[in-house]
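1. Have a look at this fold, sequence not included:
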């Protein structure tokens, strides 16, 4: 098996472009966050789960059975969407590092990001045609779209060191997250107007949902044109190396993945950061995933309150990402992330104390979550980018995404065990998530970040 060519050493380090060209590419980079964030916001968070479950139940009713058949496996209709989500996560665990390795070793990041983005966008548009009993079509398109989304984000993140100096990294990453929250919020607002007022538009509810989902795919596809037009590839494979076939390139990328994982032992602080990230990010993802269920089961709040809180969180998170980016420039990135984790512990600890039926208390809690939500994730991304050895950005961001996607089930498992042990008490179940933030805080606190950055061969920013 041939090894993919290694990028020339001189291609690493600070971006070669001047300040004006960097700002131009940074603005284009922000637009991809604006473009793709509508998929998790409109499709995953709000519309697809309930709609696909309804389609699956309709198929079961038509067949006169309580269970559905999927490739020889029978399941309850309500389990289709969770199983489809789990399958897409499993596929990402396998594929994302390979995508990163191929991006690094071919140097064709822009082309790969574009291909993956449009694969995801067109699969999302295809959800418009899911109706009646087309549950297999819906599940298949969702799995394809979610895998393409995650893979495109790996390549997108790997552009960060190419378009920003070490001193710019926190601000650029924070602005990208902010743009994503704003874009997701704007389209979701328009879609909720259509969905909640579908009768006045002369549209049936199911048709309104399908229009909302196709709009996310169209938005994703249209705004992706901006980064594809303005971002520039920087790294190329070694000149004169023979072109590898597609199959040999993929096999070589998995071999490189194994070498990357083994090579993490030479960068222990990078590895320990990933461990910290696995814990506190899993807490974040689980809070997001179960907030609506907590509002329904523990607080007995209606869907209107849940939707209103989702919209508020999107808009406030836009400002929160920028705010924490500014704080990081004064206090340092690590200190700011640690401070945000303290807020997360406080939020999760207070949640069980909320009064049943109090929409105001839930709304206030959502506000504090929004303040630290985008900033914690944006600053984690920029901090990790400093700990990556030169020329390995996409590969290491593949591992970073694995830490994100792969840990997603740990919090859900903890919630499930806690519910089982407490007889369905969602208040105590949510409280169990404090462990993720505390462990993440302690592990991150122990890392000597400047030493890790120097060991990776990178420049240590003034405020880190």
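-> Cool, the structure landed. Just so it is clear, the model here is predicted, and its values are computed rather than measured.
2. Going by C-alpha atoms from here, please, whenever you check contacts or count neighbours.
-> OK.
3. Any chance you could list what contacts stretch 228-235?
-> 7-8, 11, 24-25, 28-29, 104, 106-111, 114, 162, 391 (CA atoms under 8 Å, 6 or more residues apart in numbering).
4. so where does residue 435 fall, helix or strand?
-> helix 434-445 (DSSP states H and E).
5. Which strands and helices lie in contact with that helix?
-> Under the contact definition 3 or more CA pairs under 8 Å, 6 or more residues apart in numbering; DSSP states H and E, helix 434-445 sits against helix 268-297, helix 333-350.
6. need the ones you listed in TSV with distance to residue 416, can you?
-> Below are the helices and strands packed on helix 434-445 laid out as TSV (distance: least, CA to CA, whole Å):
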stretch	distance to residue 416
helix 268-297	11
helix 333-350	17
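7. residue contacts, residue 124?
-> Residue 124 makes contacts with 39, 141-142, 145, 213-214, 216-217, as judged by CA under 8 Å, 6+ apart.
8. of those residues, closest to residue 255?
-> Taking CA to CA as the measure, residue 255 lies nearest residue 145 of these, at 26.2 Å.
9. Can you tell me which of the contacts of stretch 228-235 end up in helices?
-> Under the assignment DSSP state H, the contacts of stretch 228-235 contribute 24-25, 28-29, 104, 106, 109-111, 114, 162 to helices.
10. Presented hereafter is structure B, for comparison with structure A:
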């Protein structure tokens, strides 16, 4: 089945995968699971160290967990586990993408990692801090499933739409993802607040939601634009195809420079997004209810980020039409630098709400704009999955770097505030590199600069 660019039915199906999988990013990565993880590991730490459950820990005492005999900060351990998952994704996705391009079965790879991620989310229901190695294994595979599926999902964008529509469709996908994930988060919040279900049931709901709505995508997306005959040794031909794409990639000066800038500023974006909830849970003075910090305010802040993120993606898309993608990205990066600096000094919920609102406005926009800008810089090719695997590998290696850096800074300074403010380094370097991208390499890149 060939793909006709601009087909509204195919585009709607493609967008629906953002609606389906974004619940992982919100409920598992950003909201319910980080709060659940901090609560259960804190409770277990108090039980095993002789503190009462309602007793505040003395100054200088931080929550630690035993991981294969190592005593580590619970948040530092989380950052290291996420780093390991992203390292695996960055290593395997280029090879898998090369094979998918050669065989013409991107959709099958997309489905496999979707199902792996959804099933792993469901197994988080059994998370036990006394057996934390098993629980974090589920999180590890959920992360691999989510991020590897995005490699093949993103690769469809240049196949289903003309370059002039990439910004709009990319922003539409992110916005649909924000809206869909907010709906499920609100459902989870109501169920938890009314004590209808325990928080761990939300992880099962994420898996069901992801599986159910992804079927709309699979019904309309074909496997690939390519129709190769499967031959003996086709796996190695997939590797050779990837090598061929890499040789082409080396000759695209603008694409290489853009990916260098993207590596740095996206490292900052993803690190802040992954660790923001852990930071807020530890460093913000939330009201106390029944002897425990009230987490409802934190979830409201996360909902605020999502709500503004949906609008922010479209605002940046419209701004890019006026001043170009590169300048629009530059403005958002400057705002991100301010966010990191502000996080070092905020302490109250009201201050965190203001910061969360700012994050929301630039979070979705910078992701959508980064994806669509990359698709515009691609040379004429049918190897879209292979090219997007380089984009994805750059993103994941950056996240490995950022999360390792974040966890290491916390261990060195014993203070997450230093970890957050130090992330500004990645944004500064990314901003400098962004404006070193040459303006001319291809003649059909209208709207990228101006």
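-> Arrived safely, thanks for sending. What you see is a predicted model; the values in this text were computed from it and never measured.
11. Any idea what the TM-score is?
-> The TM-score (TM-score structural alignment, normalised by the length of the second structure) is 0.84; 424 aligned residues with a CA RMSD of 3.1 Å.
12. in the first structure, which spans are strands?
-> Per DSSP state E, the first structure carries strands over the ranges 68-70, 73-75.
13. So among the contacts of residue 124 of the first structure, which ones count as buried?
-> 39, 141-142, 145, 213-214, 216-217 (16 or more other CA atoms under 10 Å).
14. thought residue 341 of the first structure was touching residue 437?
-> Yes - using CA atoms under 8 Å, residue 341 of the first structure makes contact with residue 437 at a distance of 6.1 Å.
15. Now the common contact residues for these two.
-> By CA under 8 Å, 6+ apart, residue 341 of the first structure and residue 437 have these common neighbours: residue 280.
16. thinking again about what came up before, which one of the buried ones among the contacts of residue 124 of the first structure is nearest residue 248 of the first structure?
-> When these are compared for distance to residue 248 of the first structure (CA to CA), residue 145 wins out at 25.3 Å.
17. thought that closest one was touching residue 121?
-> Yes - if you go by CA under 8 Å, residue 145 of the first structure and residue 121 touch, sitting 6.9 Å apart.
18. Show me the common contact partners of these two, please.
-> By CA under 8 Å, 6+ apart, no residue touches both residue 145 of the first structure and residue 121.
19. give the contact list for the counterpart of residue 402 of the first structure in the second structure.
-> Aligned counterpart of residue 402 of the first structure in the second structure: residue 393 (TM-score structural alignment). Neighbouring residues of residue 393 of the second structure by CA under 8 Å, 6+ apart: 89-91, 93-94.
20. and the direction of the helix holding residue 435 of the first structure versus that of helix 268-297, what angle?
-> 160 degrees (axes from the mean of the first three to the mean of the last three CA atoms, to 10 degrees).
21. re the thing from before, present the buried ones among the contacts of residue 124 of the first structure as a markdown table; the columns should include distance to residue 307 of the first structure.
-> As requested, those are exported to a markdown table (distance: CA to CA, whole Å):
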| residue | distance to residue 307 of the first structure |
| --- | --- |
| 39 | 16 |
| 141 | 25 |
| 142 | 22 |
| 145 | 24 |
| 213 | 16 |
| 214 | 20 |
| 216 | 17 |
| 217 | 21 |
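22. From these, pick the one nearest residue 453 of the first structure.
-> Looking across these and measuring by CA to CA, the closest to residue 453 of the first structure is residue 39, at 33.5 Å.
23. Surely that closest one touches residue 215?
-> No - between residue 39 of the first structure and residue 215 there is no contact, the gap being 9.6 Å when judged by CA under 8 Å.
24. returning to that earlier point: greatest separation within the ones in helices among the contacts of stretch 228-235 of the first structure: which pair is it?
-> It's 24 and 106 that sit farthest apart of these, by CA to CA, at 23.9 Å.
25. higher neighbour count, the two?
-> Set side by side, residue 24 of the first structure and residue 106 show more neighbours around residue 106, with 20 against 13, by other CA atoms under 10 Å.
26. Quick one: map that one onto the second structure.
-> Using TM-score structural alignment, residue 106 of the first structure lines up with residue 103 in the second structure.
27. just residue 45 of the first structure next, same as before
-> Per TM-score structural alignment, residue 45 of the first structure is aligned with residue 30.
28. I figured its match was touching residue 273, is that so?
-> Yes - between residue 30 of the second structure and residue 273 there is a contact under CA under 8 Å: 7.2 Å.
29. the more surrounded of these two?
-> The residue with more neighbours, out of residue 30 of the second structure and residue 273, is residue 30; 20 against 16, by other CA under 10 Å.
30. which residues does the more buried one contact?
-> 273-277, 302.
31. hmm, back to that, between the contacts of residue 393 of the second structure, which is nearest residue 181 of the second structure?
-> residue 89 (23.2 Å).
32. That closest one matches what in the first structure?
-> Per TM-score structural alignment, residue 89 of the second structure is aligned with residue 92.
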